[in-house]
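Chemist: Got a predicted model here, sequence first, then my questions.
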Amino acid sequence: MAQLTQTSPTAPTPPAPQPRSHRAWLIAVVAGAAIVTAGAFTTVPGLLVTPLHEAYAWDRGQIALAASVNMVLFGLTAPFAAALMDKVGIRRVVVGALLLVTAGALLTSVMTAPWQLVAYWGVLIGLGSGCLTMTFAASVTNSWFDRRRGLVTGALSSSSHLGQLIFLPLLAWSVDSFGWQPPVVTLAFVALAVAALVLLLLRDHPADVGMKPYGATEFVPKPAPATGAARRTVNVLVRAGRTGPFWLLAGMFIICGASTNGIMWSNWAPAAHDHGMHVTTAASLLSLIGIFSALGAVVSGWLTDRFDPRRLLTVYFTLRALTLLALPMVFSAGITPQMIVFVIVYGLVDVATVPPVIALANRCYGEDGPIVFGWTNSAHQLGAGASAFLGATARDLFGSYGVVWTTLSAICLVAALLALVVRAPRSA
């Protein structure tokens, strides 16, 4: 019996030697693959608008409704995904999410009506991809890493953009060459393959394999399944909802979502098509925006440590307003110097709003700050969903996106003013 006790997998004593290459890095790579895959699905709706409109004569607004539902559920799912991971385990949630994404993509490939696009792409893929966000990245990092947490969290958080950068030009070329269905089916099988990879290699905690977290000096037992996390998430929302700063932050992020991924990921390709630009060229420019977005987020984080986050937000939203106002004048059938300038400036301020808003949430709400930011991010997706639908509907009504760019420019100026009135302590 003594021998059985020593070799029990639940024994608190870890093996003495630790491998030179820690398994935590493999876990991070697998988690990154899941996030990259989910990120790829966010770029597809914009590529489908024109093909579906031409193939089935569906209104652009009907098609964009699926992207709107997807974005809203993506945002609403994220605050609860971490609680579910704490309760049933990271691996189970991630595998289930990828299977939902796979099912949604496969069913989309055989749809025959607009409501099916909403149900399959909007609901199934929205719920699945919503589990594979920054909350997933934070869960993996906190469990497996004692050192290098900032590096790993940053890398995993940027993986979604990496998925967009890697897949978007390929998807655009595939849609243009083979039609819209083969790329959707291909993405479904990519998600299925990654689900199998997660099932084989991802583990919830280092203790599951008798290891210490990377950089830890002592063995860390696996915590018991959490209870009440979802209740706390809701309670924080109720408390924050009684305060002014929450609504100012949420309002800014509604506008942020409407003027970034809401309009760009769903309407950039059809807007470029209106100006005679080839879909592959449009997709390449959108990928280039993603590159500068990642750079802008890093620079913004550095600036947030040194300057008032409110003033940074005012600058970012003002610059975004100016770029959107100028967009109809720089759009053309090809790539021009003016379009490159737009891509650079707009990209740099695209995700730059995130670090200042996180800083303000933490300053105003202390230990509840991360949860408040999670709900603020849900507001971001509500704005994105509304913009995806209303932008496409406006195109159907007015025959162009001109009114869309002007309206978004105006509300960005409103956000720039809102940032100045957030009452946050000067010290962190």
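Modeler: Yep, that arrived. Numbering: from 1, shown residues only.
Chemist: can we go C-alpha only for contacts and neighbour counts from here?
Modeler: Fine.
Chemist: any idea how far Ala224 is from Thr5?
Modeler: Here the criterion is Cα to Cα, to the nearest Å. By it, Thr5 lies 21 Å from Ala224.
Chemist: Over to Ala326?
Modeler: Look at Ala326 and Ala224: by Cα to Cα, they are 54 Å apart.
Chemist: residue ranges of the strands in the stretch 51-200 of the chain, please?
Modeler: In order along the chain, the stretch 51-200 of the chain carries no strands (DSSP state E, counting those that start in this stretch).
Chemist: All the helices of it, in order from the start?
Modeler: 60-88, 90-108, 114-117, 125-130, 134-144, 149-157, 159-178, 181-201 (DSSP state H, counting those that start in this stretch).
Chemist: Single out the most deeply packed of these.
Modeler: helix 125-130 (a mean of 29; mean count of other Cα atoms under 10 Å).
Chemist: dump the residue contacts of Leu417.
Modeler: Applying Cα atoms under 8 Å, 6 or more residues apart in numbering, one finds that Leu417 lies in contact with Thr314.
Chemist: quick one on the thing from earlier: out of the helices of the stretch 51-200 of the chain, flag the one nearest Gly369.
Modeler: In this view, these are compared for proximity to Gly369 by Cα to Cα, and helix 60-88 is the closest at 12.6 Å.
Chemist: any idea how far Gln62 lies from Ser400?
Modeler: 17 Å.
Chemist: Same check on Ser129?
Modeler: Computed as Cα to Cα, the Ser129 to Ser400 distance reads 31 Å.
Chemist: Same question for Gln164.
Modeler: According to Cα to Cα, Gln164 stands 26 Å off from Ser400.
Chemist: for comparison:
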Amino acid sequence: MPGLSKLAIDPGWRASSLVIALGAYLMVPLIFFFFKESPQSINTTPYGAESDWVPPVLNKGSAAKNAIDSLRAAVKVRNFWYLTGSFFVCGLSTSGLIGTHFIPAAHDHGMVTVTAASLLALIGVFDVIGTIFSGVLTDRIDPRKLLFFYYFLRGLSLFLLPSILFSTLHPSTLVFIIFYGLDWVATVPPTVLLCRQVLGPDKGAVIYGWVFAAHQIGGSIAALGAALLRVKFGDYATAFYITGLLCVVTSYFVLQMNWVKEDK
């Protein structure tokens, strides 16, 4: 992020866009040659599976039809709507708001763009750590309770953000960055586990795909909405407060989901 920010400033945004595009193309051979379709393709079992694990039967027919049929069945299940709504807010509060607008929000308070970009990159480092620990916790704790704490604390941190942005790096800003990084993708493991119970484990991946679509929609709305609020009110405080409130409300609704602990 800091390097891309420097390129965007000099020589310009086209240079940073080309670097990103080149990086994307470099991923193609890595994915093609080294990524595997399933555990059985390398003669192993999924993480945590018993030795007598049997691979699920692959769905036959059109993948698109299977996805649509799964959606038609899922919309009749209350948990699906709770998961969709919560992940909508997740996308709203991460990639849509902070991912898109943190740098200009920090710049509004006098922070140098490259410094703000470095802080955003630090979020990316801590989100890896947070995701791993969240996966460990999801194996041991009710996923609804985890989601409650993730969204509630995320909301509180957004309420505080307008008051802890300064022209220079302040310890309170760094604490926010570390927490938001740890919390950024921490919602994924418990959400995936709950998706498995909407229509059963064999449909879990498809259901998560639909839930993730809501995440992307939420992110796109926040990307535009926060910009409009910035233009109207002159700063990002309103956008942070609204999103923080939505996170707190979401923390209540995730506790309303049904969940049955799966046998290991």
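Modeler: Received the coordinates, thanks. All values reported here derive from a predicted model rather than from experimental measurement.
Chemist: quick one: TM-score?
Modeler: TM-score of the superposed chains, computed with TM-score structural alignment, normalised by the length of structure 2, equals 0.86; 247 aligned residues with a Cα RMSD of 2.4 Å.
Chemist: quick revisit: figure out which of the helices of the stretch 51-200 of structure 1 is closest to Pro309 of structure 1.
Modeler: helix 149-157 (19.4 Å).
Chemist: what do we get in structure 2 for Phe398 of structure 1?
Modeler: Structural alignment (TM-score structural alignment) places Phe398 of structure 1 against Phe233 in structure 2.
Chemist: And the helices in the stretch 1-150 of structure 2?
Modeler: Using DSSP H, counting those that start in this stretch, the helices assigned to the stretch 1-150 of structure 2 run over residues 2-9, 13-34, 63-74, 78-91, 98-108, 113-138, 143-160.
Chemist: Tell me the helices and strands packed up against the longest one.
Modeler: If I follow you right, that is helix 113-138 of structure 2. Contacting helix 113-138 of structure 2 under the criterion 3 or more Cα pairs under 8 Å, 6 or more residues apart in numbering; DSSP states H and E are the following elements: helix 2-9, helix 98-108, helix 171-184, helix 188-195.
Chemist: Distance to Val77 of structure 2 added to these, as JSON lines?
Modeler: Compiled in JSON lines, those are given as follows (distance: least, Cα to Cα, whole Å):
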{"stretch": "helix 2-9", "distance to Val77 of structure 2": "44"}
{"stretch": "helix 98-108", "distance to Val77 of structure 2": "31"}
{"stretch": "helix 171-184", "distance to Val77 of structure 2": "27"}
{"stretch": "helix 188-195", "distance to Val77 of structure 2": "11"}
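Chemist: Give me whichever of those helices is most buried.
Modeler: helix 188-195 (a mean of 22).
Chemist: Trace Val29 of structure 1 over to structure 2, please.
Modeler: Val29 of structure 1 is assigned no aligned equivalent in structure 2, the criterion being TM-score structural alignment.
Chemist: The helix or strand harbouring Val29 of structure 1 to helix 90-108, inter-axis angle?
Modeler: Using DSSP states H and E, Val29 of structure 1 sits in helix 23-42. In terms of direction (axes from the mean of the first three to the mean of the last three Cα atoms, to 10 degrees), helix 23-42 of structure 1 departs from helix 90-108 by 20 degrees.
Chemist: So Leu285 of structure 1 sits against Phe342, correct?
Modeler: No: in terms of Cα atoms under 8 Å, Leu285 of structure 1 does not count as a neighbour of Phe342; the distance is 10.1 Å.
Chemist: so who does Gly179 of structure 1 touch?
Modeler: Contacts for Gly179 of structure 1 (Cα under 8 Å, 6+ apart) come out as Pro51.
Chemist: where does it sit relative to Ala195 of structure 1, distance-wise?
Modeler: Taking Cα to Cα, one finds Gly179 of structure 1 at 26 Å from Ala195 of structure 1.
Chemist: ok, now Ala24 of structure 1?
Modeler: The spacing between Ala24 of structure 1 and Ala195 of structure 1, counted by Cα to Cα, is 18 Å.
Chemist: repeat for Arg423 of structure 1
Modeler: For Arg423 of structure 1, the distance to Ala195 of structure 1 (Cα to Cα) stands at 44 Å.
Chemist: And Val140 of structure 1, by the same measure?
Modeler: For Val140 of structure 1 relative to Ala195 of structure 1 (Cα to Cα), the value is 16 Å.
Chemist: Tell me which residue of structure 2 lines up with Ser387 of structure 1.
Modeler: Pairing criterion TM-score structural alignment: the partner of Ser387 of structure 1 within structure 2 is identified as Ala222.
Chemist: Any idea how many residues pack against that match?
Modeler: The burial metric for Ala222 of structure 2, expressed as a neighbour count using other Cα atoms under 10 Å, is 25.
Chemist: do Phe87 of structure 2 as well
Modeler: By other Cα under 10 Å, 26 other residues sit near Phe87 of structure 2.
Chemist: now do Ala428 of structure 1
Modeler: Taking other Cα under 10 Å as the criterion, the count of residues near Ala428 of structure 1 is 11.
Chemist: Distance-wise, check the closest residue to it other than its chain neighbours relative to Val422 of structure 1.
Modeler: Nearest-residue entry for Ala428 of structure 1: Arg363, 5.6 Å, with adjacent residues in sequence omitted and distances by Cα to Cα, 6 or more residues apart in numbering. Going from Arg363 of structure 1 to Val422 of structure 1 by Cα to Cα gives 11 Å.
Chemist: same deal with His275 of structure 1?
Modeler: In this view, His275 of structure 1 and Val422 of structure 1 are 40 Å apart by Cα to Cα.
Chemist: Tell me the residue in structure 2 aligned with Ile263 of structure 1.
Modeler: Across the alignment, which pairs residues by TM-score structural alignment, Ile263 of structure 1 is matched by Leu97 of structure 2.
Chemist: residues in contact with that match?
Modeler: Counted by Cα under 8 Å, 6+ apart, Leu97 of structure 2 has contacts 219, 222-223, 226, 240.
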